[in-house]
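S.K.: coordinates only, sequence not included:
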């Protein structure tokens, strides 16, 4: 079984989402010692953001030589995703949505003919057999019914993206309020880590 582990926080060891995503992966390792884990840190090895040259190359136009390494990195990121049966993502909220590094990765895996296609009935997801678990950290409180709920564009975006690819049951472990104060941070982290260690991983 293959698991792809993605981290996108810029905070290194101080990151809540990194701690929780690592705990999720540890839970799967304990359940399946032979688990094949591929790790990608999007802050240490970032993917370039899309450009006109990228889009032209995707349509079959000749790619400039200098774009070669990035196209190879894009292909590798897509292959990692396609090969994985489980995908674990650490996703902190930055300015009400996902980090730009994570968006660059999504732009590499949301590919027509690979993870979705258009047919007579509209778009059809092609990656529905995967289990996706996202560790989210948010500085404030953005859950349904909260005063800031309308500013929540992280979980909602990721649900939409993975649903578009046919993954309609993505799981989310959320640590909310980590910037409200030390006590709130400690409580949110402890709750998220407990949820991670309690995951069904058989």
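M.R.: Thanks, I have the structure now. Owing to the predicted nature of the structure, the values given are computational and were not obtained by experimental measurement.
S.K.: okay, CA-based contacts and neighbour counts for the rest of this
M.R.: OK.
S.K.: Which element, helix or strand, includes the residue nearest to the spatial centre of the chain?
M.R.: What sits nearest the mean C-alpha location of the chain, by CA atoms, centre = their mean, is residue 89, with 3.9 Å. Assessed by DSSP states H and E, residue 89 sits inside strand 86-92.
S.K.: how close does the residue nearest to the centre of the chain sit to residue 106?
M.R.: Look at residue 89 and residue 106: by CA to CA, to the nearest Å, they are 11 Å apart.
S.K.: What of residue 12?
M.R.: For residue 12, the distance to residue 106 - CA to CA - is 21 Å.
S.K.: Strands along the protein, start to end?
M.R.: Taking DSSP state E, the strands of the chain run over residues 2-7, 36-41, 86-92, 116-119, 122-125, 131-138, 171-176.
S.K.: Go through those strands and name the closest to residue 192.
M.R.: strand 171-176 (5.7 Å; CA to CA).
S.K.: Okay, buried residues for that closest one please.
M.R.: Using 16 or more other CA atoms under 10 Å as the test for burial, strand 171-176 gives 172, 173, 174, 175, 176.
S.K.: Save those residues as CSV, and put in distance to residue 32 too.
M.R.: Listed next are those as CSV, based on distance: CA to CA, whole Å:
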residue, distance to residue 32
172, 21
173, 21
174, 24
175, 26
176, 30
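S.K.: okay, now the one to match up with it:
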């Protein structure tokens, strides 16, 4: 089984999403030591913004090939300015390819990349969950659910650490709780 681990936070060692995504990968490897893991750090090796030659390439890109080969996907994403990092958006621009991960029909788009299990480590500075005053401007989790659903991936598992910019104590507790939650994850049979 192949796992593709994507990290996109720009904050390096201080990254909550990287800590949580790493904990998810560690838990999944502990449950299945035979898991093949490929790690792509979108900050250390950034992808350029989408260009017409990439969009018009019917064979896709190496990023698409990695995505299609993976059975499991772990994404580390911080929420910056209400949405995902531009580095992660550039990666998705190489994965959402008509005829490869989705197709258009008269009844609407159909995802072609279903069957993958997806875990997302999401870090947010404030509180943006359901029922929070700022929930209406949360576009990271909503975008990720929409884009994954568009390619046929239903029910991604989110491990969220939020309130990280409130104060040091809140950050420490939020990250610890998310890492603990991540440690209990496993790939369903």
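M.R.: Looks like it arrived, so ask away. Just so it is clear, the model here is predicted, and its values are computed rather than measured.
S.K.: sorry, back to before: who are the contact partners of the aligned partner of the residue nearest to the centre of structure 1 in structure 2?
M.R.: The alignment partner of residue 89 of structure 1 in structure 2, by TM-score structural alignment, is residue 75. For residue 75 of structure 2, the contacting residues are 5, 6, 7, 8, 21, 118, 119, 120, 121, by CA atoms under 8 Å, 6 or more residues apart in numbering.
S.K.: And those, which is closest to residue 35 of structure 2?
M.R.: Using CA to CA, the contacts of residue 75 of structure 2 come closest to residue 35 of structure 2 at residue 5, 11.8 Å.
S.K.: What separation is there between the residue mapped onto residue 114 of structure 2 from structure 1 and residue 121 of structure 1?
M.R.: Using TM-score structural alignment, the equivalent of residue 114 of structure 2 in structure 1 is residue 128. Distance, residue 128 of structure 1 to residue 121 of structure 1, by CA to CA: 17 Å.
S.K.: Kindly report the same for residue 53 of structure 1.
M.R.: 31 Å.
S.K.: So which of those two has more stuff around it?
M.R.: Using other CA atoms under 10 Å as the criterion, residue 53 of structure 1 and residue 121 rank with residue 53 on top: 14 against 6.
S.K.: Now for residue 23 of structure 2, how many residues are close by?
M.R.: Using other CA under 10 Å, residue 23 of structure 2 is surrounded by 21 other residues.
S.K.: how many neighbours does residue 24 of structure 1 have?
M.R.: Neighbour count for residue 24 of structure 1, taken as other CA under 10 Å: 28.
S.K.: who's in contact with the counterpart of residue 103 of structure 2 in structure 1?
M.R.: Counting by TM-score structural alignment, residue 103 of structure 2 corresponds to residue 117 in structure 1. Neighbour list for residue 117 of structure 1: 123, 124, 125, 126 [criterion: CA under 8 Å, 6+ apart].
S.K.: Likewise for residue 148 of structure 2?
M.R.: Per CA under 8 Å, 6+ apart, neighbours of residue 148 of structure 2: 154, 156.
S.K.: Over in structure 2, tell me which residue corresponds to residue 103 of structure 1.
M.R.: Per TM-score structural alignment, residue 103 of structure 1 is aligned with residue 89.
S.K.: how far away is that match from residue 61 of structure 2?
M.R.: Applying CA to CA to residue 89 of structure 2 and residue 61 of structure 2 gives a distance of 15 Å.
S.K.: try residue 148 of structure 2
M.R.: From residue 148 of structure 2 to residue 61 of structure 2 the distance is 18 Å (CA to CA).
S.K.: same check, this time on residue 81 of structure 2
M.R.: Taking CA to CA, one finds residue 81 of structure 2 at 28 Å from residue 61 of structure 2.
S.K.: just residue 142 of structure 2 next, same as before
M.R.: From residue 142 of structure 2 over to residue 61 of structure 2 (counting by CA to CA), the distance is 26 Å.
S.K.: So which of the two has more stuff around it?
M.R.: Between residue 142 of structure 2 and residue 61, counted using other CA under 10 Å, the more crowded position is residue 61 (15 against 12).
S.K.: With adjacent residues omitted, what lies nearest to that one?
M.R.: residue 94 (6.5 Å; CA to CA, 6 or more residues apart in numbering).
S.K.: and the one you found, how many neighbours does it have?
M.R.: Count around residue 94 of structure 2 with other CA under 10 Å applied: 21.
S.K.: residue contacts, it?
M.R.: Residue 94 of structure 2 makes contact with 50, 54, 55, 60, 61, 63, 64 under the criterion CA under 8 Å, 6+ apart.
S.K.: mind putting those residues in CSV, distance to residue 138 of structure 2 included?
M.R.: Below are the contacts of residue 94 of structure 2 laid out as CSV (distance: CA to CA, whole Å):
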residue, distance to residue 138 of structure 2
50, 24
54, 29
55, 27
60, 30
61, 30
63, 27
64, 27
